[in-house]
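> No sequence on hand, only this structure:
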């Protein structure tokens, strides 16, 4: 497979270095085009927590005579490789490529050097922070990243979307080869299984995500619901974005600063959602219109008290309300939690929920890691079956060429008056037998010479079974 991963993340490098190594905007397009010159395909994943290069080392780096001494000639191993791919008794990701470890290491150094030069940094300054994975280890890393197992927030789902955007960009820049594209598809499918078959991403572990989960637990028919955002700071922006993303039909933003409120409104508006900006003074009147309230103002005073809430409930005919108070000091009177039909959650309440969810994710991560290991083995085997199919096609094509050459020679001899047809057919049979038995005979001699009794027995029994199958 020749897959390698080179990069840094939040575990290996401080944020100052990650910022300097980030590849964003037009840098990514330029980098992908340059990588095409010395890889067989590449994808660049660059987020606030990581910058990684996924690349295939070119097969043509290896001279024809540079195959390892213990490797088996390609012409002789098609059937053996097909069988061993099913057995999966060794790391076949690299064996099929016939690339020596030294050759791959040299190419990894080339990619590192390119990255340092591209970012105008000395390699000596960044090398100790870079991690490198190859073959099955690279595939395992990619799957762990896609499934959220390598994220700062365990199990977070956003990274898979970021990977997909990176892959689309690589495709647009023609940096995604067919083989790397096949690997990407396998990673997508495997990551989906990890998230569907384990609980690693089932629980909310951020305040904004937890708030959105509460909305789905309390309300249905979200297009008919109204979200009231009290203050347009960063925390409320995240909460509003998450909740609006669920399909809430209307958003009201109350804020002292109209410019900031309008900026948030511009982010949230779409053809299916009405977004209004209102002054904070209108909060008592607007409360009755809200099914969901998210408040994070930074004010030293209570903004929503019990009296205001009871009046709003009466106006709403006591339809349920969800109130989320993210402010410290609090924006919402804590005694409101005792009112029927009002669900009030403070920062501490959400943190408590998140703490339990993080522990559940950690426990689920054990199952997820085991599943990742199993899926990598399955992907490895599928790759080898796919690869050996190409090897078999090439082997059969070469054999067919030889057979056709012998057949044409025999036909030419038959057209000569002085040649016996029986002699020609006999000679053709002899030469065909030599052609078809040369490769397995060579393989058996090699196994016997090197004392590889297991391989020798495997080839002999396989050939005997093949002959029995023709009877």
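Looks like it came in fine. What you are looking at is a predicted structure, and each value in this text was computed from that prediction instead of being measured.

> Please make it C-alpha for all contacts and neighbour counts, starting now.
Fine.

> So residue 297 is in contact with residue 331, correct?
Yes - counting by CA atoms under 8 Å, residue 297 touches residue 331, with 6.9 Å between them.

> Tell me who's in contact with the nearest residue to residue 113 once chain neighbours are set aside.
The shortest distance from residue 113 to any non-neighbouring residue, by CA to CA, 6 or more residues apart in numbering, is to residue 123 (6.3 Å). Contacts for residue 123 (CA atoms under 8 Å, 6 or more residues apart in numbering) come out as 112-113, 116-117.

> Of these, which is the most crowded?
Within the contacts of residue 123, most neighbours by other CA atoms under 10 Å means residue 112, with 20 neighbours.

> in what helix or strand does that residue lie?
Per DSSP states H and E: residue 112 is located in helix 101-118.

> ok so, going back, residue 283: which of the contacts of residue 123 is nearest?
residue 116 (54.1 Å; CA to CA).

> From what I see, that closest one and residue 122 are in contact.
Yes - with contact defined as CA under 8 Å, residue 116 counts as touching residue 122 (5.9 Å).

> Tell me where the stretch 51-200 of the chain has strands.
131-134 (DSSP state E, counting those that start in this stretch).

> Confirm for me that residue 147 is in contact with residue 195.
Yes - between residue 147 and residue 195 there is a contact under CA under 8 Å: 6.5 Å.

> Those two: who's more crowded?
residue 147 (30 against 18).

> put this beside the first:
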């Protein structure tokens, strides 16, 4: 049996193709059942995200083409469209690939942590359906521990590499605790939603959402227990905000210098952070002139993101070294399992010889034989029996002119150490 990875991802396939071979919840259970029933597949996990679809299996090596065909047939995708985007990893490369995925080294955003949760979910779903065997189970457990080690020993995930995350990181640096801060979110699009998630994850409990369309703001506000405002109400509530993060599609600024000056005066000059992610700007550039106001534009955040991406690339070098070390260790363990049956058979054979000769010796002693002579014969016969097959192997290797084989047998018997 062989560990095998078959898949496509954001590096090999466009979104349109990735969508075609994605395993939604309604398909996943059936797919795992089909793989479990497939002759030659011992265990399998299906990982399906917006950026990748991958099969992790323990299979007979000859099944690679059959599994690719199965993937194509299951999703009814023409193999000529799918095959150029497929990658295949076997044995150590399959192990290494899974470890890199879990560590975020193969992600669209280097070092992103969400993928580890997605892999764990895929693994859990396979376990629940009894679709994995012991080898696949141990592989995934090992990959999870490697991801933990990488997060502990490197800073691969320690720097903000999205504008939304950078905005939250900036807020955390300026304000001691986000749980005590009030945040005004202006807009209700995807970026603001992502900002809200980051804020909530970092303990922020007080949010206001101002948007041109109240219905969209309500959807976001309900998820985060936030207060809903109309854009026209911003001047009335701005003074309550310690942090303002704005991202709308407005062609003109929504927040002006005069509005902020009035809010700061009402706040008795307590500091305010304003992060303007919008293009064009939602906040007048002159707001930066107001005392006790810290204004950052999308360009400011992008420079932070670019710097952090470079830092992650440096951390990734150490992470890759850890993955190489751990994947080598794991494949060595997998290969050692192949010797288990041979070791057991060899030990049983030796014990059988020992018991046979020991019984004869005991019978000789019970019949009045000389103990010294009996022991001598036992040791002599036991030695001859145990070395007979290795001796013959040495002779055959020498007779057939196979010095490499002869050297391996000598090393195995420990003769080179004498």
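Sure, I can see it. Computed from a predicted structure; not experimentally measured.

> Quick check: the aligned residue for the residue nearest to residue 113 of structure 1 in structure 2?
Counting by TM-score structural alignment, residue 123 of structure 1 lines up with residue 79 in structure 2.

> Find the nearest non-adjacent residue to whatever residue of structure 2 lines up with residue 302 of structure 1, please.
Using TM-score structural alignment, the equivalent of residue 302 of structure 1 in structure 2 is residue 253. Closest residue to residue 253 of structure 2 apart from its sequence neighbours, by CA to CA, 6+ apart: residue 282 at 4.1 Å.

> Which element, helix or strand, includes the aligned residue in structure 2 for residue 253 of structure 1?
Structural alignment (TM-score structural alignment) places residue 253 of structure 1 against residue 209 in structure 2. Assigned by DSSP H and E, residue 209 of structure 2 falls within strand 206-211.

> how big's the offset between that strand and structure 1?
Strand 206-211 of structure 2 differs from its equivalent in structure 1 by a mean of 1.7 Å after superposition (mean CA distance after the TM-score superposition for structure 1).

> distance between the longest helix along structure 1 and the chain's centre?
Determined from DSSP state H, the single longest helix within structure 1 is helix 347-414. Here the centre of helix 347-414 of structure 1 is set off from its chain's centre by 15 Å, with CA atoms, centre = their mean, to the nearest Å.

> how much does the helix or strand following it deviate in direction from helix 347-414?
Downstream of helix 347-414 of structure 1, the next assigned helix or strand under DSSP H and E is helix 421-449. For helix 421-449 of structure 1 against helix 347-414, the angle by axes from the mean of the first three to the mean of the last three CA atoms, to 10 degrees is 140 degrees.

> For helix 421-449 of structure 1, name the packing helices and strands.
helix 347-414, helix 453-470 (3 or more CA pairs under 8 Å, 6 or more residues apart in numbering; DSSP states H and E).

> how about those, which one is nearest residue 199 of structure 1?
helix 347-414 (5.3 Å).

> quick one: the equivalent of residue 187 of structure 2 over in structure 1 from residue 279 of structure 1, how far?
Residue 187 of structure 2 maps onto residue 231 in structure 1, with residues paired by TM-score structural alignment. Per CA to CA, to the nearest Å, residue 231 of structure 1 is found 10 Å from residue 279 of structure 1.

> between the two, who's got more neighbours?
residue 231 (24 against 15).

> now the residue nearest to the spatial centre of structure 1, nearest residue through space, not along the chain?
The centroid of structure 1 falls nearest to residue 146 when counting by CA atoms, centre = their mean (3.3 Å). In this structure, residue 146 of structure 1 finds its nearest non-sequential neighbour in residue 160, 4.9 Å apart by CA to CA, 6+ apart.

> so how far is residue 246 of structure 2 from the residue nearest to residue 253 of structure 2?
Taking CA to CA, one finds residue 282 of structure 2 at 7 Å from residue 246 of structure 2.

> Can you check which residues contact both of these two?
What both residue 282 of structure 2 and residue 246 touch, as defined by CA under 8 Å, 6+ apart, is the set residue 276.
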